[in-house]
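Peer 1: need a structure here:
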Amino acid sequence: MDRPEALVPIRYVDLGGRGPEDVTADADGRVLTGVEDGRILRLDGLADPDRTRVEVLAGTGGRPLGLELLPDGDLLVCDAHRGLLRVALDDGTVRVLADSVAGEPLRFCSNVVALSDGTVCFTVSSRRYPFEQWIGDIAEHTATGRLLRLAPGAGEPEVLLEGLQFANGLAPAGDESFLVVAETGARRLTRYWLTGPRSGHAEPFAEDLPGLPDNLWREGPDGPIWVGLAGPHVPALDLLHRAAPPVRRAAARLAVRAPYRPAAMAGALAVDDDGRVRRHLVHRPSGFRMSTSACVADGRLVLGSVWERGIAVCELPADAR
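Peer 2: Predicted structure coming up:
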């Protein structure tokens, strides 16, 4: 799909905290997210502005990013400061599942999925830059992102795949035969096979995307994978990535010190299990910037943002419901 469709905003919901980087929906149409001060929030009543309620469920004591609801009602959280966490939503208890791999601290966990056999897979965006300096990794093009797996009962995760360009969003195939990893720095989705003759191998899934892919989310095995577009395609960034390493390092040093303001756009893609882009939704110019995640809740498309202090509620295309 080459021509984007209009992303139609309905309203903005202020959360009283900056940076709802990832959004996910539960079976009751409620949206969960985490904000900069460590709070895990749940939003109910999105269909009715007069009844929308924001509830604090827990605090991680760090910086929550990617979220994954478990069948028992607990929540997996990738915390950029504390590692992979499990949060009991009934009482707010936080337990660290993993905070290192092979003796190296997990300082930039990004997104997580739980498979039906109890396996947990998650990404680390960068081994060189912390979350607060994410733009340095994008500029330097470090290829230090990783895909990790924590097997049921294991005390420490194992590395499945490394050398990724800012590993970010993660989603399983409908049949769990593979994982899809968003490489934000390369504008592509990568497939990692879990089963079959190519088990343990990675290959391109969707390349040359029209923007920077961030978090991934899918609504059950038959739904598409929704991709938050954190920004547009920037040709100058492509040129920088082809420059020599010293040039990229110098650019990264400048980038982490310079003021940053995202492009005035919000966008999302819907991708099927064959890697085909089925929807490309864009709103531009947009007052809601840096749409780092997208999920479907209560018949609406909900966008999260690492930049904003709230979420955007948008129309879901009729044939995507």
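Peer 1: drop to CA atoms for contacts and neighbour counts, all remaining ones
Peer 2: Will do.
Peer 1: Specify the local secondary structure of Ala139.
Peer 2: helix (DSSP: H, G, I helix; E, B strand; the rest coil).
Peer 1: Could you report the distance from it to Arg253?
Peer 2: 9 Å (C-alpha to C-alpha, to the nearest Å).
Peer 1: Which one's more surrounded, these two?
Peer 2: Ala139 (23 against 16; other C-alpha atoms under 10 Å).
Peer 1: Work out for me the element the closest residue to the more buried one other than its chain neighbours sits within.
Peer 2: Spatial nearest neighbour of Ala139, excluding adjacent residues (C-alpha to C-alpha, 6 or more residues apart in numbering): Ala252 at 5.1 Å. Per DSSP states H and E, Ala252 falls inside helix 245-255.
Peer 1: Could you also give me the structure for this next sequence, so I can compare it with the first?
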Amino acid sequence: MDILRSVLRFVDRTGVEPVAWHPPPAPAETGLFGPGRQLDDAQLWQLPTGRGPEDVAVDGDGRVVTGGDDGRLWRFDTDGRATELAHTGGRPLGVEVLDDGRFLVCDSRRGVLRVDETGRVEVLADAALGQPLLVCNNSAVGRDGVVYFTDSSARFPLEDHRLDLLEHSGTGRLLRFDPRTGEMDLLADGLQFANGVGLAVDESFVVVAETGSYRIRRVELTGPRAGAVSVWADNLPGIPDNVTSQTGDGIFWVALYSPRMALLDRVAPYPDLRVLTANLPDFVQPDPIRRAWVLGLDRDGRVVHSLRGGKGSYAPVTGVRETSDWLYLGSLSAGAIARVPRSVVGS
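Peer 2: Next comes the predicted model:
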């Protein structure tokens, strides 16, 4: 084994330093988690340029806002026509519509941004607590304007997120930021690729997805347990990405990037195998399963909705947003956003 380790150190091109872990067995894809076709036949709205509308937000007029990998921020009218709002100069991920009509953008390269309809881009934060924001990812905004957001990794940029999942060293953070005062504080660290963020309707707690551990954590914001961190939903059937704040119907929507990947789980306990995996050519890397899947969880973290698509459905799904008529979906790599009638929730 020492010889193998020496060889791996010599050939390693990634700098990955895996930590052994033992993922729980994936839930059976039966019952609520069984195959479904609710997300088939989604209507697609193409980005005029670029790809990867990773998140989707909806304004008060029903228009959808998203960002692509070329740095452009787009707004789609209700008939699917796109207008360019701004160019962030980076890679926009999470998007929120603010009460004043401006947009809060988590840009993986530039940090927390505020953007207006004239195209003006303002950097609100590009570091937190003395550490640069390496992968500013997703956010939720409270009624008081306070921003809850994730910095996914202190080790690898977005382009190498696969290496963070293979390493499993847990360097992600959930942060709270008040743009009015500039005050920044840490709500949770040690997270396995901190990702989607959602606020409870009463803002008594916030949830954050740990993509690398297939779970979602909960952080208390009020009451005698304020600051306490707990596991809210564990051993999900897929790889969680963005999370919405709780809807009026009490649902937190969670986008699943992929169903669980057996090979990724199989090598998890063996750091040397993960170094080897990290250095394999792309065409033999563990590949996400291209099936659309979103979950709806109640306030207690119980899965109450599981909406899926079959082969050829819109994937990988990384963002989801509900309106009265539609579920809008985003993707890290697709060339379009997608929508399906909200009526599929009850199908």
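Peer 1: before we move on, back to that, the residue nearest to Ala139 of the first structure maps to what in the second structure?
Peer 2: Using TM-score structural alignment, the partner of Ala252 of the first structure in the second structure is Ala278.
Peer 1: Quick check: its match vs Leu174 of the second structure, distance?
Peer 2: Distance from Ala278 of the second structure to Leu174 of the second structure, by C-alpha to C-alpha: 26 Å.
Peer 1: With Ile3 of the second structure instead?
Peer 2: To Leu174 of the second structure, Ile3 of the second structure is 39 Å away according to C-alpha to C-alpha.
Peer 1: Compare neighbour counts for the two and give me the winner.
Peer 2: Legend: neighbour count by other C-alpha under 10 Å for Ile3 of the second structure and Leu174, higher for Leu174 (27 against 8).
Peer 1: Residue in the first structure paired with that one?
Peer 2: Leu174 of the second structure maps onto Leu147 in the first structure, by TM-score structural alignment.
Peer 1: Mind reading off the mean deviation between the helix or strand harbouring its match and the second structure?
Peer 2: For Leu147 of the first structure, the element it lies in under DSSP H and E is strand 145-150. Superposed on the second structure, strand 145-150 of the first structure shows a mean distance to its aligned partners of 0.6 Å (mean C-alpha distance after the TM-score superposition for the first structure).
Peer 1: Contacts only, for Val219 of the second structure.
Peer 2: Leu187, Ala188, Phe205, Val206, Val207, Ala226, Gly227, Ala228, Val229, Ser230 (C-alpha atoms under 8 Å, 6 or more residues apart in numbering).
Peer 1: ok, back up a step: neighbours of the residue nearest to Ala139 of the first structure, just the number please.
Peer 2: Neighbours around Ala252 of the first structure, by other C-alpha under 10 Å: 21.
Peer 1: Quick one: the residues in the second structure that stretch 191-200 of the first structure pairs up with.
Peer 2: The aligned range for stretch 191-200 of the first structure in the second structure is 218-227, by TM-score structural alignment.
Peer 1: got the end-to-end distance for the matching stretch?
Peer 2: First-to-last distance for stretch 218-227 of the second structure - C-alpha to C-alpha - comes to 10 Å.
Peer 1: Buried residues of that stretch, list them for me.
Peer 2: Arg218, Val219, Glu220, Leu221, Gly227 (16 or more other C-alpha atoms under 10 Å).
Peer 1: same thing with stretch 82-90 of the first structure?
Peer 2: Arg82, Gly83, Leu84, Leu85, Arg86, Val87, Ala88, Leu89.
Peer 1: I'd like the list of those that fall within strands, please.
Peer 2: Cross-referencing the buried residues of stretch 82-90 of the first structure against strands under DSSP state E gives Gly83, Leu84, Leu85, Arg86, Val87.
Peer 1: Kindly reformat the residues you listed as JSON lines and extend each row with distance to Thr119 of the first structure.
Peer 2: Listed next are those as JSON lines, based on distance: C-alpha to C-alpha, whole Å:
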{"residue": "Gly83", "distance to Thr119 of the first structure": "16"}
{"residue": "Leu84", "distance to Thr119 of the first structure": "13"}
{"residue": "Leu85", "distance to Thr119 of the first structure": "14"}
{"residue": "Arg86", "distance to Thr119 of the first structure": "13"}
{"residue": "Val87", "distance to Thr119 of the first structure": "17"}
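Peer 1: which one of these is nearest Asp238 of the first structure?
Peer 2: Of all those, Asp238 of the first structure sits closest to Gly83, with 30.7 Å by C-alpha to C-alpha.
Peer 1: Roughly how far does the closest one sit from Leu189 of the first structure?
Peer 2: 23 Å.
Peer 1: quick one on the thing from earlier: just the buried ones from the contacts of Val219 of the second structure, in PyMOL syntax?
Peer 2: To isolate the buried members of the contacts of Val219 of the second structure in PyMOL, using 16+ other C-alpha under 10 Å:
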select buried, resi 187+188+205+206+207+227+229
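Peer 1: how about CSV for the contacts of Val219 of the second structure, with secondary structure and distance to Val58 of the second structure added?
Peer 2: What follows is the contacts of Val219 of the second structure, written out as CSV (DSSP: H, G, I helix; E, B strand; the rest coil; distance: C-alpha to C-alpha, whole Å):
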residue, secondary structure, distance to Val58 of the second structure
Leu187, strand, 27
Ala188, strand, 28
Phe205, strand, 23
Val206, strand, 20
Val207, strand, 20
Ala226, coil, 30
Gly227, coil, 30
Ala228, coil, 31
Val229, strand, 30
Ser230, strand, 30
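Peer 1: All set, thanks.
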